[in-house]
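> based on what follows, work out the 3D shape:
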Amino acid sequence: MNKRRYILSPCGTSLLTNFAKDGRQRNLIYKHANAKNKSDVPEADKAVLAEVIEPLAPAIETAGYEQAQVMSAELNSIIKFYGGVLPESNDFHLLLCSDTWLGEVTAGLVSRWILKTCPGMTVVIHRQEDLQTREMTTFQWALSDLVKKFYEQLPKYKADGYKIIFNLTGGFKAVQGFLQSIANFFADETVYIFEQSEMLMRIPRLPVKLDAVETVEKNLACFRNLASRVPYEGDITIPETMILRMDDAVELSAWGELLWNEAKEQLYKKRLWPSPNPEKIRYGKGFEKSTGSIEQDRMRHVNNTIDKLNRFIHDRKSNLKSLDFKPTGREMAPSTHEIDAWADKDAQRIFLHKDGNGCYILNKLGKGLGH
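Now for the predicted structure:
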């Protein structure tokens, strides 16, 4: 039985430009390619663009395979990937569009054709915030967020037996170039149509690995805080290509995220690392001892939980339900609160309290309530 496929396809506006009847319409598509919302486009230009968009919906609904391939670069490569005919399958398609009105419109039309042709497939449109080619800094922030999304989601699909395909024929060149450079860290195979030919080029995953552990370990506190989006008060000594600066804010760049995620799993299983933020989180006398005999995977959870607590302290509005931060509800002096270290049938909690300076002291790792 063939594996199900997870197919990522960046979407540009080729469907719109290919359907445009004249240079006036095409020029307006290019002119407003980075318009975030429909309301950002002048009424006169909007009316001209409607002459392209409105007839496209019924046209794409009735398009056969050959016509769809001519209309859309994204559909052309998807159809070629399947050998000319979409099979009855439950493959998953992620259509990555820019953070623009026309980008989302185009992705919606591509999705409509796929689902009309093969209703069993799942198609999700992901409009990546700030992914536009007008401003370089925000574009790079968007790429950094995209890397985080891939690290969060793609391992789950791989664990469920999906083959990860990056289909890089469509989309803006800047996005294509970035996805090509990171494909070897995420995709099992990369495909795209070679230049103007009808041949689909297929590139298997190459044995590429970042030598990340040493760099990250030397700058661990900095990486941990920036990855958690917590301001880092010390000297930032990691390479400039690994960070993004905007006004007073500093975060990991897409390349910094790659380096961090490649090293993090290996490092976090190794040992309990020092607090990422000693002014806000410190270890009590018994805490390190209570974690001394746990398995490597459990140690990874403990280090991750400390990162979540660091984020929670910085921003109480953060969506960190997985911490389950709450009072102990029983006499466990000096501990007044507890958080999840990991949650399964052998769940463990970290018990902690706040000292007079507002610093959280982690007292021990132990069984939670009801155990």
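
> only C-alpha atoms from now on, for both contacts and neighbour counts.
Fine.

> what about the residue positioned nearest the centre of the chain, which helix or strand?
By Cα atoms, centre = their mean, the chain has its centre lying nearest to residue 149, at 1.5 Å. Here residue 149, judged by DSSP states H and E, is contained in helix 136-159.

> distance of residue 175 relative to residue 106?
According to Cα to Cα, to the nearest Å, residue 175 and residue 106 sit 16 Å apart.

> typo on my end, residue 304
When residue 304 is compared with residue 106 (using Cα to Cα), they lie 39 Å apart.

> of the two, which one has the most company?
Higher neighbour count among residue 304 and residue 106: residue 106, with 22 against 18, using other Cα atoms under 10 Å.

> which residues of the chain fall in strands?
In the chain, the strands defined using DSSP state E lie at 5-11, 92-97, 122-127, 163-167, 189-193, 200-204, 243-246, 249-252, 281-283, 326-332, 335-342, 348-354, 360-367.

> where along the chain do the helices fall?
Using DSSP state H, the helices of the chain run over 14-19, 23-31, 43-62, 65-71, 73-81, 101-117, 136-159, 173-186, 213-218, 220-227, 254-270, 287-290, 296-314.

> list the buried residues of the third one.
Put plainly, it is helix 43-62. 46, 49, 52-53, 56, 59-61 (16 or more other Cα atoms under 10 Å).

> format those as CSV; extra columns: distance to residue 18.
Formatted as CSV, those follow (distance: Cα to Cα, whole Å):
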residue, distance to residue 18
46, 18
49, 13
52, 10
53, 11
56, 11
59, 12
60, 12
61, 16
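
> my guess is residue 355 contacts residue 361. True?
Yes. Contact status for residue 355 versus residue 361: in contact at 7.0 Å, counting by Cα atoms under 8 Å.

> who has more neighbours, these two?
Taking other Cα under 10 Å, residue 355 and residue 361 do not tie; residue 361 has more neighbours (21 against 11).

> residues in contact with the more buried one?
Residue 361 sits next to 281-284, 352-355 when contact means Cα atoms under 8 Å, 6 or more residues apart in numbering.

> quick one: it from residue 309, how far?
Distance of residue 361 to residue 309, computed by Cα to Cα: 11 Å.

> now show me the structure for the sequence below, then we'll compare the two:
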Amino acid sequence: MRFVLSTVGTSILTNLIDRGNPTEGTWFGTLRDSANFKQEELTDETEIVINTLAERALEKLNENSTATNRRISAELNGIYGIYGDRLPTDSQDQHYLICTDTAQGQMTGDLIKDFLESQGFTVGVVTPSQLSTQDPESFTTGTKELIRWLENNVPRRESGYHVIFNLVGGFKSLQGYMNTFGAFYADEVIYIFESPTADLIKIPRLPIQINTAIIESHLIKFALMDTGKLYSTEEIEGIPETLLEFVQENGMTFAGLSAWGGLIWQRTKSDLLSGKLLQFPRLEYKRSFIDGYEDLNSQQRTDLQETLAKIATALEDTGGDTTQLNQRVSGLNFKPLANFDNIFTFRIARGIRVSCSEVDNGLRLHRYGPRNAVNRNPN
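You can find the predicted model right below:
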């Protein structure tokens, strides 16, 4: 089975502009200038252009001509290439379309999704928030969210899926990033250059080994930066700048994880967080909690420490204010435990809780375990 990830651009719109029609002479510029606009930002004239071209694309797709579809859509050109020009029937392959968070991105993604579904494929559209080429900040935010999606959704090699990154379509800036991401997640990356009938160019997965020494020496900082914490430039000395993104706040420079830093962290965190219990800021551990941690498997340790990192960052950002934990940490469900004085619980996973008590500007963690067991004996 294949797991096919396709970057989506606007070729299915721009390729259907009638360049010989004087009234459409400005349409390419209209699409270019509005490429990063959300739906509510479009002018009436621009919306008419996009809708007209989308209707034209739908008519062409409904003809179900392989040659036409490959000509008008770079994304479909790549997908047809994967299947040797003949789309299979009753395929178990999964397709995902990576679209920009823009009006044109949603329109083109929906057109291709609907066509592929009409051919019997299972198709999902992935639109990372703020992913666009409007400015570096939006693009970086979008690529960070995309990395998290890749980590959580791309099948591992042992799953039996053959993972393909179809980068024939999409914006050049996104293709560049996806080519690097493909080195970590894809079994092969494909391109088709120039002619719509050109042969597929396949780039196989290369063996990549990440040197984790830098991350291990700054492990708590990486775990906290993954939750959004920023550090002053003095605090992150020794971490390569390529792994960091710098921002200005109140005339000072702070650093968090860059898209590349996020990628490296996502690919290594399971191994690194499944080791020793980290001493996060504003958190204390009772012996009962430490002993319980030692009995956890690797996945349980990773899940627990990711949650602790989120809590630590929230407490750091609020000066230890536990009343803001639930609004800052999604799904935490931090609440007092009935019939116990200064005892609280919070959620790690379904049916799993940690008991704790408030201490000066932080929390002391007591026990980890099944909800009912923790509720009965939280100390």
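
> Throw the contacts of residue 361 of structure 1 into CSV and include distance to residue 248 of structure 1, thanks.
Below are those laid out as CSV (distance: Cα to Cα, whole Å):
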residue, distance to residue 248 of structure 1
281, 23
282, 26
283, 30
284, 33
352, 32
353, 31
354, 29
355, 30
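
> between those, which is closest to residue 328 of structure 1?
residue 352 (9.1 Å; Cα to Cα).

> the closest one is in contact with residue 366, isn't it?
No. Taking contacts as Cα under 8 Å, residue 352 of structure 1 lies outside contact range of residue 366: 11.2 Å.

> of the two, who's got more company?
Neighbours per residue, other Cα under 10 Å: of residue 352 of structure 1 and residue 366, the larger number sits with residue 352, 27 against 17.

> how about residues contacting stretch 99-112 of structure 1?
Residues contacting stretch 99-112 of structure 1 (Cα under 8 Å, 6+ apart): 11-13, 15-16, 29, 32-38, 56-57, 60-61, 72, 74-75, 95-98, 123-125, 127-132.

> so that stretch aligns onto which residues of structure 2?
Mapped onto structure 2 using TM-score structural alignment, stretch 99-112 of structure 1 spans residues 101-114.

> please identify the buried residues of the helix holding residue 149 of structure 1?
For helix 136-159 of structure 1, burial by neighbour count (16+ other Cα under 10 Å) applies to 138-148, 151, 154, 158.

> next, the contact list for residue 187 of structure 2, please.
Counting by Cα under 8 Å, 6+ apart, the residues that residue 187 of structure 2 touches are 162-164, 204-205.

> buried among those? Make that a ChimeraX selection.
To isolate the buried subset of the contacts of residue 187 of structure 2 in ChimeraX, counting by 16+ other Cα under 10 Å, use the following:
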select :162,163,164,205
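
> kindly state which residue of structure 1 is aligned to residue 221 of structure 2.
Match for residue 221 of structure 2 (TM-score structural alignment): residue 222.

> and the closest residue in space to that match that isn't next to it in sequence, how close does it get to residue 80 of structure 1?
Once flanking residues are discounted, residue 222 of structure 1 sits nearest to residue 232: 6.2 Å by Cα to Cα, 6 or more residues apart in numbering. For residue 232 of structure 1, the distance to residue 80 of structure 1 equals 48 Å [Cα to Cα].

> so residue 204 of structure 2 makes contact with residue 185?
No. The pair residue 204 of structure 2 / residue 185 is not scored as a contact, 11.1 Å apart, by Cα under 8 Å.

> how far does stretch 159-176 of structure 1 stretch from start to finish?
26 Å.

> buried sites along that stretch?
In stretch 159-176 of structure 1, counting by 16+ other Cα under 10 Å, buried: 162-172, 175-176.

> and those residues, which two are furthest apart?
Farthest apart among the buried residues of stretch 159-176 of structure 1 - using Cα to Cα - are 162 and 172, which lie 26.1 Å from each other.

> re earlier: which of the contacts of residue 187 of structure 2 show up in structure 1 as well?
Counting by both residues aligned by TM-score structural alignment, their matches' Cα atoms under 8 Å, structure 1 reproduces these contacts from the contacts of residue 187 of structure 2: 162-164, 204-205.

> need these in CSV with distance to residue 86 of structure 2, can you?
Formatted as CSV, those follow (distance: Cα to Cα, whole Å):
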residue, distance to residue 86 of structure 2
162, 19
163, 19
164, 17
204, 23
205, 25
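
> got a list of what residue 192 of structure 2 touches?
77-78, 168, 198-201.

> separate out the buried members of the residues you listed.
The buried subset of the contacts of residue 192 of structure 2 (16+ other Cα under 10 Å) comprises 77-78, 168, 200.

> between the residues you listed, which is nearest residue 260 of structure 2?
Proximity of those to residue 260 of structure 2 (Cα to Cα) peaks at residue 168, which lies at 22.5 Å.

> just checking, the closest one touches residue 78?
Yes. With contacts counted by Cα under 8 Å, residue 168 of structure 2 reaches residue 78, the gap being 5.6 Å.

> what do the two both touch?
By Cα under 8 Å, 6+ apart, the residues touching both residue 168 of structure 2 and residue 78 are 190-192.

> how close does the aligned residue in structure 2 for residue 62 of structure 1 sit to residue 57 of structure 2?
Aligned by TM-score structural alignment, residue 62 of structure 1 pairs with residue 63 of structure 2. Separation of residue 63 of structure 2 from residue 57 of structure 2 (Cα to Cα): 10 Å.

> same thing with residue 167 of structure 2?
Taken as Cα to Cα, the span from residue 167 of structure 2 to residue 57 of structure 2 is 21 Å.
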